[in-house]
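> Let me see the structure of the following:
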Amino acid sequence: MRVSFVLPSDASTGGVRVVYEYADRLVARGHDVTVVVPAVPPYPLRLLREQGPLTVARKALDASGSGGGVGWETDAEVLRLPALRRPFLDRIPEGDAVVAPSWRSAPAVARLPESAGAPFHLVQHYEAWALWDDEGCWRRAERLATERDLPVPAAMAAIEPGLRLRGYKRRVDDALSLSTRKVVVTAWLGTVLDRVFGQDSTRIPNGVGHGTFYPDDGSDHVGEEDGRRDDGDTDLRVLAPYRTTEWKGTADALAAFRRVRRERDDVRFGMFGPSGGASDLPSWVEFHGRVTDSRLRRLYSTADVFVFPSWVEGFGLPPLEAMACGTAVLSTAVGVVRESTDEGALTVPPRDPEALGEALAGLLADPGRREAVAATGRDTVDRFRWRDAVPALETVLAGSDAAAGDGHTAAGGIDRGTGRVGADTHDRGDTT
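So this is what the prediction gives:
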């Protein structure tokens, strides 16, 4: 089978990582796979503001057409294009299936000729990012969720935002309304497509790299920076991701840390992530910056609790990675944690830093509970394997979803202009 994945950019994100996981594993199964990477992403206003039009134009001119130059190692062919526009799109090879992993590349995929392959959209989030950072949008979504018995994230896709965000949301919604075949990574995204856009989807949860993430106490590595505990080190360790985007919940994690720190002095706090803005972190938070997979594995493994504070997630790989490393996970009830982890993580409502702090204090005070949560987490994460996800996607791309997970069939729907839920709709998402 000949498959192309059309990225909107080559950014270092979880969604892009998922694409390269699929690409490499499909190559290993004997398929011809091309990853298409534009030098200039669709809707490049932010890039233009940050780097200037001359730099952006130079990037487009320097796009080489094929070969390396991307920030990921891959066994797939890489096709670099100046932009996802004609005539550059004509360079995408003929194939059997072409996949957009983001709303930003979905319109380009939908415009490709039939010779490029059947068009698919791998929906990994409701990517109207600005809505998740807007308090007014959250209030509207929470009201609609209560009124219509919807998950709050699904309700966000149904609201009518203020005028400032209306055009932006419309572009996202128009991309999700295209006649591409949809694959979702969690049930709530299937609910969005079903009840908001009246579209079917097939659910295929992501896998976890069990060959990369496993218990590793750092005993074979030299240096405290690698996560090794020194002899006699009895302090408890808490780890969380650091992100500058508000809906990732970094401020909530810090509030929970402060709650614990007021009560005890034997806990060490750490964060990892991009360095932008990290200078504002308190001095008592050890910041690890961007880390390699091997170092992240050791950080997970030597933490007593991993805190995942996001307000919303399309899927949310970090909690599963921490579970695979044998760490007790405290997470907001979002993404795959909300739907599939049973008792594999201790969960609290999102956007509630007080509940997060109380749960963290309780978990740190109870070694038996931490061990029980960690043990259940190890059992839970064993269900998320690429060896299951890749054949399922392979089956869907080949034209049959009989073995690929839950389907979501359109019924009724939500009037996107008013947010009304049709009387005959219901949530078909499997949240167990």
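> Could you use CA atoms for every contact and neighbour count after this?
OK.
> What's the local residue count around Val348?
21 (other CA atoms under 10 Å).
> now swap in the one 4 residues further on and tell me
A total of 17 residues lie near Asp352 under the criterion other CA under 10 Å.
> Repeat that for Thr202.
Thr202 has 26 nearby residues by other CA under 10 Å.
> ditto for Ala278
For Ala278, using other CA under 10 Å, the count is 17.
> quick one more, to check against the first:
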Amino acid sequence: MSVPTGIAAAMKINFVMPPIASISGGPLAILEYANRFLEAGHVVSITTYPDTNWSGDNPYPWFKFKGELHYKRLRGLQLGPEQGLDLSKIDRSDLQRLSDAISITLGPSALRELVLSSSANVPNKMALSTVVDEALNWLYTMEVMPDCDINIATFWSTAFPVYFSGKGKPVFFMQHLEEVFYPIQNDLLLNKILARSAYSLPLFKIANSSWLRDQIKLRYGQNVPFSTNAIEIGDFNPRPKTSETDGVIRLVTYARPEDWKGFADAVAAVSQARSRLGGKLQWNVFGYKHPVLTEQNAYAPYVYHPKLSFAALADLYATSDIALCPSWYESFPLPPLEAMASGTATITTGAGTEDYAFDGDNAWVVGSRDTTAMADAICRLATDPSLRSKLATNGRKTAERYTWSRAASEREALLLDIHEGRIAYNPNQGISAGLADVNGIAFERAPLDITDHREGLYWNHGALFLFKDGVRHHVTEGDLIPLLIERGYGYVDVSDLDAIRIPAGRPICTPSDIH
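Coordinates of the predicted model:
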């Protein structure tokens, strides 16, 4: 195994990732990092949910991961009517015994049924079933999780097993502010709250855009680093536009039905633009079919291209004159960058594209949900070939900088900083209540008259503590003492009274707890 240049030893890196049935930009980026870290000489694995959460032989059938895959094999161990057990009639005193037996022998689906059926008098259990489903997946995921140096959460639901497993330094590769995925509806409200809570966990966070970095600073008070994702630049290349032969301007848009993806706004904008341009605009749409605004909708009909291959998608991008990307907010979305790489003038919203889309230079940037501005941009670009050419040329130059070799190298360097303790922010900051005393000191930290203590180790009533960042961390394992001293923590004098007044922080139980 080769060792990466400048790195003394390869890291053991584990990604924790839910199974994903179809290709999507965020999971694609995670799997690309995993393969590239492996090729760089690190030991890389992926841990995913039990096989009862996905079908077939591969939780990622659209991607060839080259490393080791860990998951609990439970398929076929399902509790169904054939067992003849009416779970709604089980005596509650037997629940613990039965839950232990069912979880071991029949898998998480059976245990889920047991838990939910034991509350037969609750009329609507859909929202609460989220907690049951996720908790079972987390337990089985932690059970098969390998020992590692770096343990990487890739979605809010994986942050919990990564942190509570105690294996490796817990890292969160944040792909979005994920609570935006869930509207404020009863059946999704717990998902929204759990997603928000995941960002409060004391994990080492890495954002994928400056927009997401700024959101974490605003909401959780942490100055986390960011490094952007990339595209396979060789997959996208400029080519002659079809409009050069028939004079019809072609607009292309990626569609998804979620409100925040903004497809309804695109329909409204195209409707306005067509009222001004007449029949000179053909609209091509790819991605996921909208359940209401179908290709023959009454406002802005379009040509729908389902299940495009990479080659067909590249051709659609490159032969189109304009790309419209209408999301309300994103965190480093790929469609605008892919369109730019294809030599196509791109209209995009600004939230999440700030790192590569610059208004008037390489793209036309509009405000989220501003359909009039989108329509204006479509009309101007449709009638101004020189402006289209300028944006297309500059957009391609920008896209050429976003290679996977660069992205993987930057992300690898951040992981090495975390691994070796060179990190400039406090991962505990996100769980602060935000309340302060009269001196402006957070209630979770030591008061002003104690903060002059030098950070270090101290004994109190037979227990060892680390005083750091204004809190006391109970060191539960004696084997960790040499490692703490190696990290530069000496012994300091702390009186019994001061020891009592220092707020308790997280215990230090494993090497991964030492930051």
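> in the second structure, which residue is closest to the centre?
Gln175 (3.2 Å; CA atoms, centre = their mean).
> And that residue, what's its match in the first structure?
Under the alignment (TM-score structural alignment), Gln175 of the second structure maps onto Gln124 of the first structure.
> Over to Lys12 of the second structure?
By TM-score structural alignment, Lys12 of the second structure lines up with Arg2.
> Surely the residue nearest to the centre of the second structure and Gly25 touch.
No. If you go by CA atoms under 8 Å, Gln175 of the second structure and Gly25 don't touch, sitting 9.4 Å apart.
> if we can go back for a sec, so who does the residue nearest to the centre of the second structure touch?
The contact partners of Gln175 of the second structure, taken as CA atoms under 8 Å, 6 or more residues apart in numbering, are 26, 154-155, 207-208, 331.
> element containing it, please.
If you go by DSSP states H and E, Gln175 of the second structure is not part of any helix or strand.
> Look up how far Asn460 of the second structure lies from Leu497 of the second structure.
10 Å (CA to CA, to the nearest Å).
> quick one: the closest residue to Cys379 of the second structure other than its chain neighbours from Glu420 of the second structure, how far?
With sequence-adjacent residues excluded and distances taken as CA to CA, 6 or more residues apart in numbering, Cys379 of the second structure is closest to Ala273, at 6.0 Å. Per CA to CA, Ala273 of the second structure is found 55 Å from Glu420 of the second structure.
> quick one: which of these two has more around it?
Neighbour totals were compared for Ala273 of the second structure and Glu420, and Ala273 leads with 23 against 10 (other CA under 10 Å).
> Can you tell me what the more buried one aligns to in the first structure?
Applying TM-score structural alignment, one finds that Ala273 of the second structure aligns to Val260 in the first structure.
> Ok, Cys325 of the second structure next?
In the first structure, Cys325 of the second structure lands on Phe308 (TM-score structural alignment).
> Contacts only, for its match.
So Phe308 of the first structure contacts 240-241, 253, 318-319, 329-332 (CA under 8 Å, 6+ apart).
> try 6 Å this time
If a contact means CA atoms under 6 Å, 6 or more residues apart in numbering, then Phe308 of the first structure has Ser331 as its contacts.
> That one and Arg258 of the first structure: what is the separation?
From Phe308 of the first structure to Arg258 of the first structure the distance is 16 Å (CA to CA).
> just the helices in the stretch 151-300 of the second structure please.
156-165, 189-198, 210-220, 243-246, 263-277 (DSSP state H, counting those that start in this stretch).
> Which one of those helices lies nearest to Leu69 of the second structure?
Closest to Leu69 of the second structure of those is helix 156-165 (CA to CA; 15.4 Å).
> hmm, who's touching the closest one?
Against helix 156-165 of the second structure from outside (CA under 6 Å, 6+ apart): 138, 142, 153, 170, 195, 198.
> Switch these over to CSV; also include neighbour count and distance to Asn426 of the second structure.
Formatted as CSV, those follow (neighbours: other CA atoms under 10 Å; distance: CA to CA, whole Å):
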residue, neighbour count, distance to Asn426 of the second structure
Trp138, 22, 25
Met142, 23, 25
Ala153, 29, 18
Pro170, 29, 13
Ala195, 21, 20
Ala198, 22, 16
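> what about stretch 264-276 of the first structure, distance to the chain center?
22 Å (CA atoms, centre = their mean, to the nearest Å).
> next one: stretch 77-85 of the first structure
On CA atoms, centre = their mean, the centre of stretch 77-85 of the first structure falls 23 Å from that of its chain.
> Now it: buried residues?
For stretch 77-85 of the first structure, a neighbour-count test (16 or more other CA atoms under 10 Å) marks 77-84 as buried.
> Straight-line length of that stretch, end to end?
20 Å.
> So which residues make contact with it?
Counting by CA under 6 Å, 6+ apart, 34-40, 60, 63-67 sit against stretch 77-85 of the first structure.
> Nearest to Thr302 of the first structure among those residues?
Distances from Thr302 of the first structure to those, taken by CA to CA, are shortest for Val35, at 35.6 Å.
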